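1. Attaching a predicted model along with its sequence, questions to come.
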Amino acid sequence: MTSSTQSSTTSLDADPPADVDPPADVDAPVDADAPGGAEQADGASVGFDPDPAASRRLPDGHAGGGARGSGGASASGLGRNPALALAIRSWRQLTSMRTALLLLFLLALAAVPGSLLPQRNINPMRVEQYLSDHQTVGPLLDRLSGFDVFAAPWFAAIYLLLFISLIGCLSSRIRWHARALFTAPPKAPARPGRLPGGSAWESPLPPAEATAAARTALRGRRFRASATATDARRPDGTPDHSVAAEKGYLRETGNLVFHVALVGLLAAVGFGSWFGYSGTTLVVTGDGFANTLISYDQFTGGKLVNTAKLRPFSLTLDRFAATYEPNGEPADFRADVTYAPDLDTPTRQATVRVNHPLVLGDTKVYLIGHGYAPHFVLRDARGRTVWQGNVPCTPRDGMFTSTCTVKIPDAGLPPLGAQRVPQQLAFSGVFTPTTRLDPTHGYVSIYPAARAPGLTITGFVGNLHVDEGIPQNVYTVNTKDMRQLTLSGPAGAGRTAQVLALDNPGQRTLTGLPAGMRLEADSVAEFATFQVKSDPFKGEALLFSVLIILGLIASLRVRRRRVWVRATPAAGGGSTVEIGGLSRSHGDGFAAELGQLTTLVRDATVPVGAGPSTATDVTGTEDGGAATAPRGTQPRAAAADGAASRESEREH
């Protein structure tokens, strides 16, 4: 017999088709005395509702032979239309629970690259660094949407198929469960006392009063109990006095709530991707950001997002602070900002930390990265400022050794030659927050904080091609049409590379530039990278997540069980009362519960002072062990026990 753990799964059973009625004999009583009575105990009346579709499959895989007798015509029509038959077979395969579980596994598997590879909508700088470090496999992963996994077509295909499969599974299952909720429990078998754990005793009450008392007692234990009508008759014509009680429908309800909430969660996430957006922006200390499309370094919006109507908030990065452990491990990051939630609201102060975003309605501002931005000033031969600004550098390691690229297209230099080739300046260098000279690797950083900031820099002059309308990577320099400069600085004159000490006024200036210009790196600021994410359906997603947990708890904790009581007239007056029951799963304490119910019903049917009752435990154990029974009835009782066991196995 299958173990009880298998019956506790949260997946749905096979989906019953909508055009199949429950078995016609679901409410038929079982008469163990009639021919074949023991075999009838294996039917739906003493067990749990079998899958209506499981026993009604035609060779082509679709259900038929229902109570309405429409299966044959349907099969004939499908045989004449192979395309329709293939479509129906494919639909049923797609909406089977096996396919849904497979798609759920594939969805989880497809999400793995999104956690292993940097994603453009989260940190585009890391994506660029990855492409630079892995020039062979990087472009291949990019073509396969490896850096934008959750917006990839193949991920959306799995997502959509799972959504359709779950809806197809649930539509028929919900209708079937709704009918079961309003259907009376199956009638009692002829000998409920012969079921595993059943009992029988004598009661001084007439059969009708005994069953009424039993029904009241079972309802007191929150069983859904129904008694037969007063004029009900058994197949042999004798009066039928019995009670059928059922409990544990919340298990299937929780199962359905779990899966419906899962569909709702998928829908909320899907609608969130249509109406939501995500973008990243780099803000240097002292600078600001306004929530407009042009202010983003990278922006990903849903298909239904109106970029002209983004939430009109703004913020200014007042201060960024980072603390590190002595070994260089990060301890804490914080960004102090001044923000305005709307156009007409006063500014407010806030601190943004990792995993502690700034919340503005359904929009959140996350702190996802930081780095250093040296401040450069380009002056002409007269000392006038030609250009100045902070240039963010891309971190390369945990000690924040960073790559810096400075492009100055408007340096004021005259064009060269008859072709009037633009003469523009560019500088490329490596920034080290705490600089030390390594005999092997040159100047390196030994700590991520800016305790001794240094910059190793080289210069170029020529055509940057920035005026041709072709997008360029701001973090790299194309030196194809440029020549390298010989610079003068702290390392001496006539060198292609110089090392500047940004905290030493005498060692942070480059000379030897065209037209007598000089470049000074006079300070270093920190920048913060923010991710702005809007998800208008996050509340619905949270609600469905809670329902998933509640449904899962109900489906795992609640047990489905049925109890039957039958009263027959006794020879000396009164009645003989029999009680028995079945549980969908074994080893769940049902034997103890059935014993308590037996005592409860016995006390209700044997009034105080009526004298001792004669109780007979017909089977004694839940597993259908040896039992005490009147002489000549043991084989029939054993057959009923075997039938009940077969029913339980089929249910599991």
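-> Cool, got the structure. Here the structure is a predicted model, which is why all the values come from computation and not from measurement.

2. For the rest of this, base every contact and every neighbour count on C-alpha atoms.
-> Will do.

3. I'd say residue 243 and residue 226 touch.
-> Yes. Judged on C-alpha atoms under 8 Å, residue 243 makes contact with residue 226 at a distance of 5.7 Å.

4. of the two, who's got more company?
-> residue 243 (26 against 22; other C-alpha atoms under 10 Å).

5. I'd like to check which residues are in contact with the closest residue to the more buried one other than its chain neighbours.
-> Closest residue to residue 243 apart from its sequence neighbours, by C-alpha to C-alpha, 6 or more residues apart in numbering: residue 227 at 4.4 Å. Taking C-alpha atoms under 8 Å, 6 or more residues apart in numbering, we find residue 227 in contact with 211-212, 215, 241-244.

6. just to revisit the earlier point, which neighbours do residue 243 and residue 226 have in common?
-> residue 215.

7. Who are the contact partners of the residue nearest to residue 295 when sequence neighbours are not counted?
-> Distance criterion C-alpha to C-alpha, 6+ apart; nearest residue to residue 295, sequence neighbours excluded, is residue 289 at 6.7 Å. When contacts are counted by C-alpha under 8 Å, 6+ apart, residue 289 touches 281, 283, 295, 314-316.

8. Residue 206 now?
-> Contacts of residue 206 (C-alpha under 8 Å, 6+ apart): 569, 573-575.

9. these two touch, right, residue 518 and residue 380?
-> Yes. With contact defined as C-alpha under 8 Å, residue 518 counts as touching residue 380 (6.6 Å).

10. In terms of neighbours, single out the busier of the two.
-> Using other C-alpha under 10 Å as the criterion, residue 518 and residue 380 rank with residue 518 on top: 22 against 18.

11. Could you pull out the helices in the stretch 51-200 of the chain for me?
-> Ranges of helices within the stretch 51-200 of the chain are 71-80, 82-94, 97-110, 112-116, 124-133, 137-143, 153-181, based on DSSP state H, counting those that start in this stretch.

12. want to compare, so here's the second one:
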Amino acid sequence: MNPSTQASELTPRQFVRWMWRQLTSMRTALFLLLLLAVAAVPGSLVPQRGVDARAVQAFFQDHPTLAPVLDAIGMFSVYSSPWFSAIYLLLMLSLVGCIVPRIGVYAKALRARPPRAPRNFARLPGSGSFTTTASVDEVVSAGRQMLGRARIDVVQTGNGTELRAEKGYLRELGNLVFHCSILVVLVGVAIGALWSYRGAVMVTEGDGFSNTLSQYDEFNSGPLYDPDNLPPFGLTVDRMIAEFHSSGPQMGAPRLFQADVTYTERPGDEPQNYEIVVNNPLSLDGGDVFLIGQGYAPVIRVTDANGEVVFDDAVIFLPQDGTYLSEGVVKVPDAAPEQLGFQGFFMPTAVSTGDDAPTRTVYPGAVNPVVGLRMWSGDLGLDDGTPQSVYTLQKEQMTEVLGDDGEPFNISLSPGQVQDLPGGGSIEFVDLQRFARFQIADVPAKSLPLVGVSVGLIGLMASLMVRPRRTWITATTSTDEAGRTLTSVNVGVLDRVPRDETPIDLDAFLRDLQQALPTSNNLKETQT
């Protein structure tokens, strides 16, 4: 190739302009929208820290090799990862670049008048003509009546009168509204992600919760949210009600979850009562309190070898399955001479084998509650100041307590039962309480995506159903051999969105136009 004929290199300004045109093309916007949908898939397959932090911890325990790799590429926080945010921002930028120029083009189209008729109607997808004794003014008046709300211009030409009409402007408006609504949804979701907070807490019956960061079991917020601005409401769980189906094919399925609470929106306010049930949250200024689960909290009392009560409190056992087989930990740091730890399970309806040993639970209701524990002694690891989960027992510096037979010492208690401990002391299952698991969240502009989707559907229907069409009617007069004044009427239609039914529509239009004329003496009709 001759070097003199080669295209010159793009200047930096030209290159930036070329990149901008590529980014703001509708093809790029559709590709980015598809890419965003694909990028969101891992958020449904891999547990997310912002949704269930405990599931993320369990994933690390089950997949110690794979989990660090996924964590390094942000798979446990997909929606706040840099690569997902980059796709999101590029999509918003591309949509803005697509929409703004189209709004300008649409504004010019609204101000423009219908174009003049083509010279040869036969080249149009649909055209027809007829001759009538009605006057030109009567033809134009009938044409206006037939075309309804279309934009109409009547122009006098050298050969007669020309009626120009155009309708269907709402189609492009619906298209613009649809694309703007996508942008509104993206903005609403972005606002909610940046300035929202969400936390989870478990509260036993009779206990309270104050909306401070230290009282949350799990807490996640957007990067622009300040946890110091948490609204100062508080609540107390008066009673947790859980009912299950006791018979039939849905035996064990939940029938009612309800938390009766007393709350105050601000310190010093008059306490108010409220019943929180599933899908009926407590809505407060700055947050909604949702009931997302419940479970059991046996009240355990531990006496050490000196006869001192060193632990007397309700202990939350976390449900593991639909029968509410639950796991829990009891930590007794004040026991003497050594700290004690208990780890085990809770069964709300325990059944036994022939030797009266409980083996499993068959019903989530507390029909025959049993607590089964094993015992460790030593250092719980609480004195060094390192925070640890209340639901796990660190056994590195502890020794499991054995029974007289040299086997691990097993504890099995029903409500009201007491069991002596090796080396002195006792443990008692005092009572059974329930706990409520709440999710407290505040998502600003949460109605914005809903409004965007609703308006977008209306715009989409308009863009699909409205038919933009241009129609021309020309009327010219002539005199026949008998001296009568005749009007030759030519009609042409052009759908800006091609459709197969144009000739059928034109046939009906010609028929209705002739019937609308004040005289029915139409002499000749042709159609192409």
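-> Nice, I can see it. Predicted model, so just to flag it, every value in this text is computed and none were measured.

13. sorry, back to before: which of the contacts of residue 289 of the first structure are conserved in the second structure?
-> For the contacts of residue 289 of the first structure, the aligned pairs still in contact in the second structure (both residues aligned by TM-score structural alignment, their matches' C-alpha atoms under 8 Å) are 283, 295, 314-316.

14. From the residues you listed, which land in strands?
-> Mapping those onto strands (DSSP state E) picks out 283, 314-316.

15. Redo the residues you listed as CSV? Include neighbour count.
-> Shown next, in CSV, are these (neighbours: other C-alpha atoms under 10 Å):
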residue, neighbour count
283, 19
314, 18
315, 20
316, 20
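
16. farthest pair in the residues you listed?
-> Spatial extent of these (C-alpha to C-alpha) is set by the pair 283 and 314 at 11.8 Å.

17. Give the burial count for residue 527 of the second structure, as a bare number.
-> 16.

18. Sorry, wrong one. I was asking about residue 589 of the first structure.
-> 12.

19. do you know how far residue 127 of the first structure is from residue 110 of the first structure?
-> From residue 127 of the first structure across to residue 110 of the first structure, the span is 19 Å (C-alpha to C-alpha, to the nearest Å).

20. what helix or strand is the alignment partner in the first structure of residue 295 of the second structure on?
-> When the first structure is aligned by TM-score structural alignment, residue 295 of the second structure is paired with residue 371. Element membership for residue 371 of the first structure (DSSP states H and E) is strand 363-379.

21. what helices or strands is that strand leaning on?
-> For strand 363-379 of the first structure, the packing partners by 3 or more C-alpha pairs under 8 Å, 6 or more residues apart in numbering; DSSP states H and E come out as strand 348-353, strand 358-360, strand 385-390, strand 518-534.

22. how close does it sit to the second structure?
-> Its aligned residues in the second structure lie a mean 1.8 Å from strand 363-379 of the first structure after superposition (mean C-alpha distance after the TM-score superposition for the first structure).

23. That strand: how far from the chain's middle?
-> Offset of strand 363-379 of the first structure from its chain centre (C-alpha atoms, centre = their mean, to the nearest Å): 34 Å.

24. quick one, it and strand 348-353 angle?
-> 90 degrees (axes from the mean of the first three to the mean of the last three C-alpha atoms, to 10 degrees).

25. Can you show me the helices along the stretch 451-600 of the first structure?
-> Using DSSP H, counting those that start in this stretch, helices in the stretch 451-600 of the first structure cover 538-557, 590-605.

26. among these, which is nearest residue 423 of the first structure?
-> Judging the helices of the stretch 451-600 of the first structure by C-alpha to C-alpha, what sits closest to residue 423 of the first structure is helix 538-557, at 52.1 Å.

27. Quick one: distance of that closest one to the chain centre.
-> Relative to the centre of its chain, helix 538-557 of the first structure is centred 11 Å away, using C-alpha atoms, centre = their mean.

28. Which strands or helices does that helix pack on?
-> Against helix 538-557 of the first structure (3+ C-alpha pairs under 8 Å, 6+ apart) you get helix 249-275.

29. compared with the second structure, how much does the helix it packs on deviate?
-> Mean deviation of helix 249-275 of the first structure relative to the second structure after superposition (mean C-alpha distance after the TM-score superposition for the first structure): 1.0 Å.

30. What residues of that helix count as buried?
-> Neighbour counts over helix 249-275 of the first structure (16 or more other C-alpha atoms under 10 Å) mark 249-275 as buried.

31. quick one: the strands in the stretch 301-450 of the first structure?
-> Here the stretch 301-450 of the first structure has its strands, by DSSP state E, counting those that start in this stretch, at 314-324, 330-340, 348-353, 358-360, 363-379, 385-390, 394-395, 402-408, 424-432, 435-438, 442-445.

32. Could you tell me the angle between the longest one and strand 385-390?
-> With the same axes, to 10 degrees applied, the angle from strand 363-379 of the first structure to strand 385-390 works out at 150 degrees.

33. Could you do the second one as well?
-> In this structure, strand 330-340 of the first structure runs at an angle of 120 degrees to strand 385-390, with the same axes, to 10 degrees as the basis.

34. Where does strand 330-340 of the first structure end up in the second structure?
-> Strand 330-340 of the first structure maps onto residues 254-264 of the second structure, going by TM-score structural alignment.

35. what residues does that stretch touch?
-> 233-245, 270-278, 291, 293-294, 436.

36. Buried among these? Make that a ChimeraX selection.
-> In ChimeraX syntax, the buried subset of these is picked out as below (16+ other C-alpha under 10 Å):
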select :233,234,235,236,237,239,240,242,244,245,276,277,291,293,294,436
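
37. and residue 427 of the second structure, what is it in contact with?
-> Here residue 427 of the second structure is in contact with 300-303, 418-421 (C-alpha under 8 Å, 6+ apart).

38. picking that back up, residues in the second structure aligned with the strand or helix carrying the residue nearest to residue 295 of the first structure?
-> Per DSSP H and E: residue 289 of the first structure is located in strand 288-290. Mapped onto the second structure using TM-score structural alignment, strand 288-290 of the first structure spans residues 208-210.

39. Equivalent analysis for stretch 87-106 of the first structure, please.
-> Under TM-score structural alignment, stretch 87-106 of the first structure corresponds to residues 16-35 of the second structure.

40. Quote the end-to-end distance of the matching stretch.
-> 23 Å.

41. How about stretch 333-350 of the second structure?
-> OK, stretch 333-350 of the second structure end separation, C-alpha to C-alpha: 30 Å.
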